[in-house]
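Novice: Sharing a model prediction with you, sequence too.
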Amino acid sequence: MLQGLDILIILLYLTGTILIGLALRKRAHKSKDDYLMGGKSLPWYTMGLSNASGMFDISGTMWLVTLTFVYGFKSIWIPWLWPVFNQVFLMVYLSAWLRRSNVTTGAEWILFRFDSGRGGRWSHAIIVVFAILSCLGFLAYGFIGLGKFVEIFIPWEIVSTYSPFDIPAAYLPHFYGIIFTLFAVFYSVLGGMSGIVWTDVLQYGIMTVSSIVIAVIAWQAMGENTLNVPEGWLNPFFDWELNMDWSGIIIEVNSKIVSDGYSLFGIFFMLMVFKGILSSIAGPAPNYDMQKILSTKSPLEAAKMSAFSIAALIPTRYLMVGGFSILGILFYEDLKLSTAGVIDFEKVLPAAIEQFVPVGLLGLLLAGLLAAFMSTFAGTLNAAQAYIVNDIYLKYKNPLASSSKIKLMNYSSGIVVVLISIVLGFFVQDVNSILQWIVSALYGSYVVSNVLKWHWWRFNGEGYFWGMLAGIIPALVFPIFTDTLDLYYFPIILLISIAGSIIGTYSAPPTNKKVLKDFYKNTRPWGFWGPIHRDITAEDPNFTRNNGFSRDMINVVVGTLGQTLLVVIPLYLILHETLPMLVCIAILIVCIIFLKMNWWDHIKKEPNIKNK
């Protein structure tokens, strides 16, 4: 139950976000680039903090706390579904490749790669459809997580006395989601990218303080209590089967494990890594992540931003995730996890906050977590607006629109997207179900076309269009007719998409040679670019091929190891496991030194890396 001081802190925070939106409104409306990209003038470290804050979302944090509570150290692998290591691929080479294009959105990048002929137009259209679907999915995911979260702190019994209508218990999360969504809409629609970034920096500060406080509370509780968990909970390694039995401890968790579908953990892990590597090589999906890369000052700053995002996000987030998971297990009997008589383990995070966080700090933490929701929501909304305004309105409807018309379109498109996402949110059962669909089914449709676009010269716009369409249709249809983990039909979506890509590619001539040469010279990808490379070297004998594939892949492996160590170190710290923590820190230092020599010392010398 919230006290007066907590409510005051939350209101001050929400007021602050509105003031930031109003303060940056004038600057945001100088031009389209100022609104959608902050004028490409924001420093890499503020962009990195903004990116970290945007990924520190409330639904994702609820999901991670539930995973850690249920699966213990084995939960460190499950976020590879996303995959979390895509940030390592971005850091090592993909951020720089993407930023060299100097475009405004992912859909504009498609024209940079495929030209503006029929193939370019088709591929441009399908990526806009995917981008808007992706943004709507993420907005619904954030919306349902926020509603579940707020429901615990503001009981309907209190609100109902002031409400003119009655709301069924099943729809309370949706009601609360709508209320807090409106604040996020206000500052993101008014302030554009600058408003989002500077609000994110404020949010990151709040989240860091909150994470440290929670970790300290959990660390102290561990010193006074014994952690009663199943065998294997403290071990990150696994066999073909999960073999985790909560019987005699918290027997209801066994039902959660069955419903999640992770029991055959070895097969799940192999599929997850396979999908994760392909998704990472494909590059960022056209959402707030890509938007922030395109908004950096230069390719080198884009790479630095991605590296800093990893360092800023993971230790801070896992201090909070580990702290709440461990407090939840230690004091499980004190948590209020049921809704309409059914135990909901996705409520471990808000229930633990209500139970263990003292007055004053509770207001700060709630402000931080509301901030996390608003950050993700605002960033995703900004990306959706960019696609609607840039890639539909200005391209097809009104290319010569005045600033006032563009401003009106930014506002109205943002409001329409929010309304659609709220409607979708009413059909979502829980955070896990929408997350599984986004990362396994929807992103499965994205993989093939977006791997081939970087690495195969013959791949054209028609191939891109048919590959994406062949993936998107089953991604939308399969969940209606199948009742299984979305990851398990990823290989089927992949095969259908491969067939669509190959057939589509050979149904049309190659992309214009001039476009391919411009793309190859500017982006400098490795892959199957032999004919284009020969044409360029015939004109410019000094042009050199990018031979960095092996080095990049080694750096990705080392970077992913380092990223995983950043996850387990906070967990070992809270659990008083000093020796494993020190071993992990030592390995992490070796990873950092290796990346300094094999990544940083090379990337800063690359051609075009510092160009604005």
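Specialist: In hand now; what should we look at?

Novice: okay, CA-based contacts and neighbour counts for the rest of this
Specialist: Noted.

Novice: Which stretches in the stretch 301-450 of the chain count as strands?
Specialist: In the stretch 301-450 of the chain, the segments counted as strands under DSSP state E, counting those that start in this stretch are 338-339, 342-343.

Novice: Second structure for comparison follows:
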Amino acid sequence: MTAIDTIIIAAYFVVVMGLGLYYQRSSAASLDSYFLGNKDIPWYLLAFSGSATNFSVCGTVWQISVLFFLGMKSFYIHLAWGSVIPAFWMAYAAIWIRRSRVMTAAELVQLRFGPGSGSRCARTSYALLGVLGAAGIIGMAFVVLAEFSKVYGLPPVKTATAITLLTSAYVLLGGFKGVIITDFIQSILLALSGIVMAVIAYRVVDPQILAENIGNIDDWLSLGIPEKTNVPEYENFRSITLSRMFIGTMLCFTVTAGGFGEQRFLAAKSTAEAAKISAFWNIVLIPRWLFTAAIAFLGLYAFSDINRDQVDQLLPMVLNKYLTTGIRGLVVVSLVAAFMSTISSLINSGASMMMRDIIQPLLKTGDGEKRLVWLSYLSTAIIIAAGLAIGIISCSYSTLNSLWSWIMAGLGASVIFPNVLRWYWWRVNGWGFMTGFFSGLVVALLMLIPNFPLSDNAMSILCVLVSGAGCVIGSLLTEPVKEDYINEFYKRVRPFGFWKKVYKRLGMSEQDHKKRSDNPYLVFFNAIIAGIALHAYYMCSIYVVGHFFKETLISLAVAAVTSIVLYFTWYRMTILKEQESKEE
């Protein structure tokens, strides 16, 4: 790392810390200021922030590795982890979340289930899951940053700790608004790095040598689903992928966005702006795929003999080989920005659930805003400490893949079915939700037992099914949500699904229900078209970097046609309708 590169990185840290100090006063006014920015932040800045948060270093390293070894069929792995879920946010989920008018994703649980011990337990359980998930992903990002530091001769744990604490400082001071503004800067840096890396890869990589290094180029480009691959984790590719795609599909119907996503939708000025956030969010994320493709192709070009254990080092190896002074500083600082953006959003959203859903319900109702803000600082510090602890321990005793797999396939799977049912079936209650979650969690914890006889893949499916059964049984064996509260939820959110008993009780006919609720046929049509468009844009980004021009034109044509369709079926029929509505 040269002096110029170091100066670029140092200047970046000065800027983000300065922004944290600048927004400290306005963020400290109230909980709404600290966690939602008073709902006066432009929707496009919220979209930039969501995009920067998704451009995580750990996720990008994983995407590079599966593209490197599996080629274009790696997109099925992304589908298995719910990569289409942004299309569902765009079609209706972001609108439903914003209509709730709450502060956190866990508070929305209590809005759905009303007061009572079952509802409080469900809300607390959901908040604990959000806090644990946030701390776990912070720890995972810590591991990637530590590994990245080794390549530059820096002490891994100390470097990752220092950057985490610097990030924590501006999050602690600046609150949500500070996170959003710094995320905007980080998003611009990440977009520039993606474009720069794509240009370098396009110019450096010789298509003929690339094809020779890949070996079977037709297989690498194929979008078929083979029964077997030579990658150990995906040896039984077809069975693993199809079963995980079941979980990914279920995830799309949960109307959830990882905590930090709900926070951005809830901070939008209106329901229409919440939907626009989710659409623009993914457009801004396209440079991530340019970056992923560039590193994968440069790796295949120069390091095609790398083994599976070394693939996490591929990113810094490529940067060291191909980047010049100044450009290296820009790309490295953008990766640091990606790390900081991911953990800053997780810190703030995790702290919001800890404060709003765990600490505040235990306080006296008369506690003033100033004290609540100070307790928010404490919540933020707890999330930071937990993430650091998980990261430091994981550097010694875990691997990135195992940590990621358990968070997604175990912890996340345990709440998928209860999350789905609470939106579409009126009979689900707090006790049922909690029973489903803890039933699934028991199965998820079994995944941590060494040499357990069932594979993680089978356990993940079992986790989803057990949690679903637990949710249904627990709900039917206990009293339904009180009429006043389920009626209020229905009138505010206006969901579709199995709500006949509720709207009949409100004196509405089926036609009134259909007119008042979002049209499910239009919603799911838009979600499917948006999912196709989303992946067409992503595939186009990869094809063009690799000089695959026929595939580039095909994917670009698909992206253009689906975008035109969405203009008429989504923007004109959904967004304009929401803009005309007088509701928030």
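Specialist: Yes, it's here. Model, not experiment: these values are computed from the prediction.

Novice: re the thing from before, can you list the strands of the stretch 301-450 of the first structure in TSV and add distance to Ser445 of the first structure and mean neighbour count?
Specialist: Output for these, formatted as TSV (distance: least, CA to CA, whole Å; neighbours: other CA atoms under 10 Å):
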stretch	distance to Ser445 of the first structure	mean neighbour count
strand 338-339	35	12
strand 342-343	34	11
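
Novice: Now render those as TSV, adding distance to Ile9 of the first structure.
Specialist: Listed next are the strands of the stretch 301-450 of the first structure as TSV, based on distance: least, CA to CA, whole Å:
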stretch	distance to Ile9 of the first structure
strand 338-339	28
strand 342-343	30
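
Novice: Relative to Ser263 of the first structure, which of those is closest?
Specialist: strand 342-343 (20.2 Å; CA to CA).

Novice: biggest helix in the second structure, by residue count?
Specialist: When the second structure is parsed with DSSP state H, its longest helix is helix 156-204.

Novice: Residue range in the first structure corresponding to that one, please.
Specialist: Mapped onto the first structure using TM-score structural alignment, helix 156-204 of the second structure covers residues 173-221.

Novice: and if you look at stretch 478-492 of the second structure?
Specialist: Alignment of stretch 478-492 of the second structure against the first structure: residues 508-522, by TM-score structural alignment.

Novice: was I right about Arg99 of the second structure contacting Lys269?
Specialist: No. In this structure Arg99 of the second structure lies outside contact range of Lys269 using CA atoms under 8 Å: 10.8 Å.

Novice: Overlap in contacts, those two.
Specialist: Common contact partners of Arg99 of the second structure and Lys269 (CA atoms under 8 Å, 6 or more residues apart in numbering): Glu584.

Novice: Please say which of those two ends up with more neighbours.
Specialist: Arg99 (21 against 17; other CA atoms under 10 Å).

Novice: Chain neighbours aside, what residue packs nearest to that one?
Specialist: Spatial nearest neighbour of Arg99 of the second structure, excluding adjacent residues (CA to CA, 6 or more residues apart in numbering): Val493 at 5.3 Å.

Novice: Just give me the match in the first structure for Gly326 of the second structure.
Specialist: Match for Gly326 of the second structure (TM-score structural alignment): Gly360.

Novice: gap between its match and Lys148 of the first structure?
Specialist: Noted for Gly360 of the first structure: a distance of 22 Å to Lys148 of the first structure, by CA to CA, to the nearest Å.
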